[in-house]
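*Asks:* Below are the sequence and a predicted model; questions follow.
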Amino acid sequence: MERWRGKHALVTGASAGIGFAIAEGLARAGVNVFACARNVSTLEGLAGSLPPNSGKVFPLKADLSKENEIVDLFKTIQTQCGHVDILVNNVGLSLFGGLDSQSTTEWRLMLDVNIMTAAICTKETLKLLDEDKVPSGHIININSAEWDPTYEGLNFCRGTKEMMAALTKALHTELTKKKRKIRVTSICPGLVASSVIDNLTNCFPDITALSCQDVANGVLYVLSVPEHVVITELTMLAQG
């Protein structure tokens, strides 16, 4: 992780759960973190609780389901430091309901949060890296491991995760063809024990859950491998 010390990262959905653990882990590793969420009170506390030699945490309030707020977020980043070297697309939304009963409003919201937010953040990150002529960087998409479609109520959300996997692979291919040394990784954890997603853990009472810290450690791992190594996908499951 030493080569990332002093660099800048953006973590979306960082106020709690997996996002908070990732933001804290990056900061402790010496990375300066723009930590984005709708509620930034917990992030303000994190910024003042880190040990010496940690990176700085910059809490940024934004509703990432709204494109104009994403664009404003990146304008703030550009003003403060020019670009981010690491993007962690973590923010996500799971609304429980069957494919035969959910409203189109719920579907559009999951598409906006789970897909459009990540796509826009990725585009804006690449734009700023290009403008600053930065040759390398890392884009990490927090996705999910496959789950059994017979568990009703989560299948539209699962569809957005499949789309995220396809977009991650496509982005890796595009950047490789353009000879841009920007790594792209999809991290796919199984069930994670988090207050943010208690409704999901209740759906799978027989499955051992990962911790948020487990996922954060996965992020640090893919960032720490040698520069010539690209981990395109990391699947993380709990050992029963």
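*Replies:* Sure, I can see it.
*Asks:* Every contact and neighbour count from this point should use C-alpha atoms.
*Replies:* Noted.
*Asks:* what sits against residue 52?
*Replies:* Contacts for residue 52 (CA atoms under 8 Å, 6 or more residues apart in numbering) come out as none.
*Asks:* for comparison:
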Amino acid sequence: MTSKLFDLTGRVALVTGSSRGIGHAIARALAEAGATVVLNSRDRLALDTAQASLADTGAPIFQSRFDVTDPDAVADAVATIEAEIGPIDILVNNAGLQRRMPLEDFPLEDWKRVLATNVDAPFIVGQAVARRMIPRGRGRIINICSVTSELGRATITPYATSKGAVKMLTKSMCAEWARYGLNINGIGPGWFRTELNKALTESEEFNAWLVQRAPMGRWGELEELGGAAVFLASDASSYVNGHILYVDGGVTAVV
């Protein structure tokens, strides 16, 4: 049956930055598809709240508190997850940081922090997990990209730069690791109502612009990312590799 292709029962999924927003929505979708989900954040209280909110899925939900930009902390966390919960079958590199400011005023330290979280972390976590997936000959890595992997926008140049880099990191991971049985793909969300986009959701000017810009004429709803995540995490995408799936209401399809 086709439905079995999307079944994640028995698989362990680590989702970084999953206490809220896009990461939390993806964690819920994977849990509802049967996966054992490991939530990640640096905030213990946020993790406790997120874990409790997923109890209704009926799936085993765990948490792992670590800084995705710290290689030693990542290595320790991955080792602990594999020893105590099970081999990581699915990794979703979602943790992200946004700062809004005209580029000419952007502080170098903030630039470095955005790139460390958005680019260094997918490399650090991806490498740590892939080193364990490769000997097993299987594994799914999903990197969260963005429409700004393709499109520039004023006041978020560091973010757009980082997401362009994540797109190419995804393709390069495929070039390196597909031969070992790993599938590495990306999801490129359009505009969704999240904490990172609070400045935009509260702007009448931006809301009017988005309605005109997006062919579907609206914001995305977080649950609309779930299907893409389950697809890329499951056997349904067995021959999909190095691909960025844009979930953006058509924004990247038009000028």
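*Replies:* Right, received. Where do you want to start? Since this is a predicted model, take the numbers as computed values, not measurements.
*Asks:* what's the TM-score here?
*Replies:* Put the two chains on top of each other and the TM-score (TM-score structural alignment, normalised by the length of structure 1) is 0.88; 234 aligned residues with a CA RMSD of 2.2 Å.
*Asks:* for structure 2, which residue is closest to the average position?
*Replies:* Geometric centre of structure 2, nearest residue: residue 94, 2.8 Å, by CA atoms, centre = their mean.
*Asks:* gap between the counterpart of that one in structure 1 and residue 119 of structure 1?
*Replies:* Using TM-score structural alignment as the criterion, residue 94 of structure 2 maps onto residue 90 of structure 1. Separation of residue 90 of structure 1 from residue 119 of structure 1 (CA to CA, to the nearest Å): 12 Å.
*Asks:* next one: residue 73 of structure 1
*Replies:* For residue 73 of structure 1, the distance to residue 119 of structure 1 - CA to CA - is 14 Å.
*Asks:* residue ranges of the strands in the stretch 1-150 of structure 2, please?
*Replies:* For the stretch 1-150 of structure 2, applying DSSP state E, counting those that start in this stretch gives strands covering 12-15, 36-41, 61-65, 88-93, 139-144.
*Asks:* what's near enough to touch the counterpart of residue 37 of structure 2 in structure 1?
*Replies:* Counting by TM-score structural alignment, residue 37 of structure 2 corresponds to residue 33 in structure 1. Residue 33 of structure 1 sits next to 8, 9, 10, 11, 23, 26, 27, 55, 56, 57, 58 when contact means CA under 8 Å, 6+ apart.
*Asks:* which of those lies closest to residue 161 of structure 1?
*Replies:* residue 11 (18.2 Å; CA to CA).
*Asks:* how many other residues sit next to that closest one?
*Replies:* Residues lying near residue 11 of structure 1 (other CA atoms under 10 Å) number 24.
*Asks:* how far away is whatever residue of structure 2 lines up with it from residue 82 of structure 2?
*Replies:* In structure 2, residue 11 of structure 1 lines up with residue 15, judged by TM-score structural alignment. Residue 15 of structure 2 sits 14 Å away from residue 82 of structure 2, going by CA to CA.
*Asks:* repeat for residue 23 of structure 2
*Replies:* 21 Å.
*Asks:* who has more neighbours, these two?
*Replies:* Comparing residue 23 of structure 2 with residue 82 by other CA under 10 Å, the one with more neighbours is residue 23, at 25 against 15.
*Asks:* I figured the more buried one hits residue 13, correct?
*Replies:* No: assessed by CA atoms under 8 Å, residue 23 of structure 2 is found out of contact with residue 13, at 11.8 Å.
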